[in-house]
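Engineer: here is a sequence together with a model predicted from it:
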Amino acid sequence: MPSAEAAAGSDGSALRGPDLARAALQAAKEQSAARRSTARKARVGPGRRKRRGWSGARPDDRDPQPLGRLASRIAAERGWTDQLAGGQVFARWPTLVGGDIAQHTRPVALKEGELTVQAESTAWATQLRLLQRQILKRIADGVGGDVVRRIKVQGPAAPSWRRGPRHVSGRGPRDTYG
């Protein structure tokens, strides 16, 4: 309903038809503008910033980010950097120790700074034990100094003579192979 001022014209006569509709529309626009300005002041307020609609020419958090940077940030936030560095030892084993050593050995496990490496023969296991310091230095240079602190070398996997229902106590059937 139009107010009393809108119902009466500027000369005091009663408005009719299109003039009454124009006056009512003008009154509604003024009320709406007044409500918007008070709502905007309440939203922006003294302690709040007005939100921008675009980021502009300068770098912003809302800009697209490279996937590697996002993955690094997530890993750092969640404390996964040690596990990822350990995974790098397995992934980059041939480049860390060299092609010749990597051809005859493989990393098996990494727990609490101790890397377990399995060699394909006892001769390569002995060679790996002799080169242990150089390998530790190469790994520290390639991945990080605190990832691998010790190397445990295993020989080739041999069949176990301790299995089966008729197990003989002792060192096993030695006379068969001599």
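Structural biologist: Happy to help now that I have it.
Engineer: alpha carbons only for contacts and neighbour counts from here, please
Structural biologist: OK.
Engineer: all the strands of this protein, residue numbers only.
Structural biologist: 105-111, 114-119, 150-154 (DSSP state E).
Engineer: between strand 105-111 and the shortest one, find me the angle.
Structural biologist: Spelled out, it's strand 150-154. Compare the direction of strand 150-154 with that of strand 105-111 by axes from the mean of the first three to the mean of the last three Cα atoms, to 10 degrees and you get 130 degrees.
Engineer: other SSEs contacting strand 150-154?
Structural biologist: Applying 3 or more Cα pairs under 8 Å, 6 or more residues apart in numbering; DSSP states H and E, one finds that strand 150-154 contacts strand 114-119, helix 122-130, helix 132-142.
Engineer: 6 Å - rerun?
Structural biologist: In terms of contacts (3 or more Cα pairs under 6 Å, 6 or more residues apart in numbering; DSSP states H and E), strand 150-154 is packed against strand 114-119.
Engineer: go ahead and name everything in contact with the strand it packs on.
Structural biologist: For strand 114-119, contacts defined as Cα atoms under 6 Å, 6 or more residues apart in numbering pick out 105-109, 125, 148, 150-156.
Engineer: buried residues in the helix ranked longest in the chain, which are they?
Structural biologist: In the chain, taking DSSP state H as the definition, the longest helix is helix 18-44. Neighbour counts over helix 18-44 (16 or more other Cα atoms under 10 Å) mark 20, 23-24, 27 as buried.
Engineer: and the furthest pair within these?
Structural biologist: Longest distance between any two of the buried residues of helix 18-44 is 10.7 Å, between 20 and 27; criterion Cα to Cα.
Engineer: tell me which residue is most central in the protein.
Structural biologist: Compute the mean C-alpha point of the chain, and by Cα atoms, centre = their mean the closest residue is residue 74, 2.9 Å away.
Engineer: okay, one more to line up with it:
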Amino acid sequence: MSDQPEPPAAEGAKPELRGVDLARRALEEARAAAKASGKSVGQGRSSPQRRLRSGARRRSGWSGPRPDERDPQPLSRLTGSIAKNRGWSTKVAEGTVFGRWSGVVGEDIASHATPVTLKDGVLSIAAESTAWATQLRMLQGQILAKINAAVGQGVVTSLKISGPAAPSWRKGERHVRGRGPRDTYG
């Protein structure tokens, strides 16, 4: 242990770095070394899908911030793909006509008419009155366009609109077989 002061540093010698200055110098040296080797420092993690030499993609264990097929999927997308793969798309579209009738044609029409059957592209609709049946026949083109927009072209090709059935006189406990009495109205 000597009490002698340290000799002065030679001219041109750099002072000893500490703390933040030492970290900055190390970072600068690392960047310079990476630049010399052609790599970039501080650019973050590499992409989860890397290109191989053959052009194929390889997945890593994480999907990243963008949507990926490995992410949880909505149930509607999954059921739609199952129906498409198994050839059920037309049946699903037909079911959509019946299940979402008020959303497809509108609340006003749906409150006065209901779909009955769908066979070979012909949709049978029952109106609640003869006036509504006539109105629906005039709007037939617009109704068909709304249905095709909702479920796709070709599912429904034409409409068969009918009013309410006329009352039958052949019902009741006092029914008489045969022609019955004909003087009822005269």
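Structural biologist: Cool, the structure landed. Everything numeric here is computed off the predicted structure, so don't read it as measured data.
Engineer: after superposition, what's the TM-score here?
Structural biologist: The TM-score (TM-score structural alignment, normalised by the length of the first structure) is 0.57; 123 aligned residues with a Cα RMSD of 3.1 Å.
Engineer: quick revisit: columns mean neighbour count and distance to residue 139 of the first structure on top of the strands of the first structure, output as a markdown table?
Structural biologist: Shown next, in a markdown table, are the strands of the first structure (neighbours: other Cα atoms under 10 Å; distance: least, Cα to Cα, whole Å):
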| stretch | mean neighbour count | distance to residue 139 of the first structure |
| --- | --- | --- |
| strand 105-111 | 17 | 12 |
| strand 114-119 | 19 | 11 |
| strand 150-154 | 19 | 11 |
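Engineer: using TSV, lay out the ones you listed together with distance to residue 136 of the first structure.
Structural biologist: Output for these, formatted as TSV (distance: least, Cα to Cα, whole Å):
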stretch	distance to residue 136 of the first structure
strand 105-111	13
strand 114-119	10
strand 150-154	7
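Engineer: show me what residue 62 of the second structure lines up with in the first structure.
Structural biologist: Here residue 62 of the second structure is matched to residue 57 in the first structure, going by TM-score structural alignment.
Engineer: hmm, I was thinking of residue 133 of the second structure
Structural biologist: Using TM-score structural alignment, residue 133 of the second structure pairs with residue 125 in the first structure.
Engineer: so its match versus residue 33 of the first structure, what's the distance?
Structural biologist: From residue 125 of the first structure over to residue 33 of the first structure the distance is 84 Å, taken as Cα to Cα, to the nearest Å.
Engineer: ok, back up a step: nearest to residue 163 of the first structure, of the strands of the first structure?
Structural biologist: Closest to residue 163 of the first structure of these is strand 150-154 (Cα to Cα; 20.7 Å).
Engineer: which stretch of the second structure lines up against that closest one?
Structural biologist: Going by TM-score structural alignment, strand 150-154 of the first structure lines up with residues 158-162 of the second structure.
Engineer: how far apart are that stretch and its match in the first structure?
Structural biologist: Once the two models are superposed, stretch 158-162 of the second structure sits on average 0.9 Å from its counterpart in the first structure (mean Cα distance after the TM-score superposition for the first structure).
Engineer: just how off-centre is that stretch within its chain?
Structural biologist: 31 Å (Cα atoms, centre = their mean, to the nearest Å).
Engineer: where in the second structure does stretch 32-47 of the first structure align, residue-wise?
Structural biologist: Using TM-score structural alignment, stretch 32-47 of the first structure lines up with nothing in the second structure.
Engineer: the lengthiest helix in the second structure aligns to what range in the first structure?
Structural biologist: As assigned by DSSP H, the longest helix anywhere in the second structure is helix 20-37. Using TM-score structural alignment, helix 20-37 of the second structure corresponds to no residues of the first structure.
Engineer: list the buried residues of that helix.
Structural biologist: residue 31.
Engineer: check which helices and strands whichever helix or strand comes after it is in contact with.
Structural biologist: Using DSSP states H and E, the helix or strand that follows helix 20-37 of the second structure towards the C-terminus is strand 49-51. Here strand 49-51 of the second structure touches strand 57-59, going by 3+ Cα pairs under 6 Å, 6+ apart.
Engineer: what's the distance between residue 105 of the first structure and residue 85 of the first structure?
Structural biologist: 20 Å.
Engineer: number of residues surrounding the residue in the first structure that residue 109 of the second structure lines up against?
Structural biologist: Aligned counterpart of residue 109 of the second structure in the first structure: residue 101 (TM-score structural alignment). Look at residue 101 of the first structure: counted by other Cα atoms under 10 Å, it has 17 neighbours.
Engineer: give the contact list for residue 101 of the first structure.
Structural biologist: Applying Cα under 6 Å, 6+ apart, no residues contact residue 101 of the first structure.
Engineer: pull the number of nearby residues for residue 112 of the first structure.
Structural biologist: 10.
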